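1. structural data only, the sequence is not supplied:
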């Protein structure tokens, strides 16, 4: 395996792990949000965590298609995901935390797209570009809600 191919797989694994962490965080916020924006945020968080959950399978299967093994436990994924967001006790803090994590994940996705292109892995680059587009839309909507 080439260095570019290995870097691509490692990058995809990192994206998988960060997506898993964001899924758990968003699902937790869905359960615990309260306040005047409860209904809107409860629904938004549900839509987000469902999209994140569904994306996990695509990312993991892409890793497998490249001949590597995807992390197979919650512990392995969390250990690969990096730092966890600060705790949030208000709806505003939840949205702010999600904005920060989506922003970070979007940056990681941009890097991952370059690595996939360097490895001449257009299917991964396309999948990652689709993920980036979704995260950027979530960022736009959440940032607009905080104005």
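-> Yes, it's here. What you see is a predicted model; the values in this text were computed from it and never measured. Numbering: from 1, shown residues only.

2. please make it C-alpha for all contacts and neighbour counts, starting now.
-> Fine.

3. distance check, the most centrally placed residue in the chain against residue 106.
-> Computing the C-alpha centroid of the chain and ranking residues by CA atoms, centre = their mean puts residue 19 first, at 2.9 Å. Distance, residue 19 to residue 106, by CA to CA, to the nearest Å: 11 Å.

4. residue 69 versus the residue nearest to the centre of the chain, what's the distance?
-> Distance of residue 19 to residue 69, given as CA to CA: 17 Å.

5. hang on, the earlier thing: for the closest residue to the residue nearest to the centre of the chain other than its chain neighbours, give me its contacts.
-> Of all residues beyond its chain neighbours, the one nearest residue 19 is residue 52 (6.5 Å), with distances taken as CA to CA, 6 or more residues apart in numbering. Contact analysis of residue 52 by CA atoms under 8 Å, 6 or more residues apart in numbering lists 19-20, 22-23.

6. okay, pairing it with this:
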């Protein structure tokens, strides 16, 4: 007997409950990516010092790659039949990253280490979510997607750490 589905519902072999849970994880990632994108862009605009040009370009490369990831995460949520968050208020409610109001870092090393810490926060979250998303929620596609996102963040964190030395 075929499963009855609602018009427009994603019938992809994952229960609606599991798609909702995975979409919630993805929306948390989307918020984290958006916060990291914004901070990276801010540091791109405000970096100073003897390594200005190389850091300005490094930050630009990274925020461009993060922007592509933001779009891919939102599209993954839509593939599961759910809606992506899209406002600062929504992102602020679920992000794990800290936005510093007030005193801005002025030295490049602090910028590099702050960004590295944010990438590593995202890596740790993703590493903890990979097995449950595959095994408990039966979503191998999202697991594969998130593995690629985690690897991207590992590369970016490595570049930032190596540059900060």
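-> Everything's here; your move. Worth saying up front: this structure is predicted, and the values here are computed from it rather than measured.

7. which residues in structure 1 does stretch 40-50 of structure 2 align to?
-> Aligned by TM-score structural alignment, stretch 40-50 of structure 2 falls on residues 26-36 of structure 1.

8. buried stuff in the matching stretch?
-> Residues 26-27, 29-30, 33 are the ones in stretch 26-36 of structure 1 that count as buried (16 or more other CA atoms under 10 Å).

9. can I get the residues you listed in TSV with secondary structure and distance to residue 95 of structure 1?
-> Below are the buried residues of stretch 26-36 of structure 1 laid out as TSV (DSSP: H, G, I helix; E, B strand; the rest coil; distance: CA to CA, whole Å):
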residue	secondary structure	distance to residue 95 of structure 1
26	helix	10
27	helix	13
29	helix	9
30	helix	11
33	coil	10
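
10. how big's the offset between the helix or strand harbouring residue 109 of structure 2 and structure 1?
-> Using DSSP states H and E, residue 109 of structure 2 maps to helix 108-131. The superposed helix 108-131 of structure 2 is, by mean CA distance after the TM-score superposition for structure 1, a mean 0.9 Å from where its aligned residues fall in structure 1.

11. how about the secondary structure of residue 159 of structure 2?
-> Judged by DSSP: H, G, I helix; E, B strand; the rest coil, the three-state class of residue 159 of structure 2 is helix.

12. that older thread, list the buried residues in the helix holding residue 109 of structure 2.
-> By 16+ other CA under 10 Å, the buried positions in helix 108-131 of structure 2 come out as 108-109, 111-123, 126, 129-130.

13. so what secondary structure elements neighbour it?
-> With contacts defined as 3 or more CA pairs under 8 Å, 6 or more residues apart in numbering; DSSP states H and E, helix 108-131 of structure 2 has these neighbours: helix 16-46, helix 140-164.
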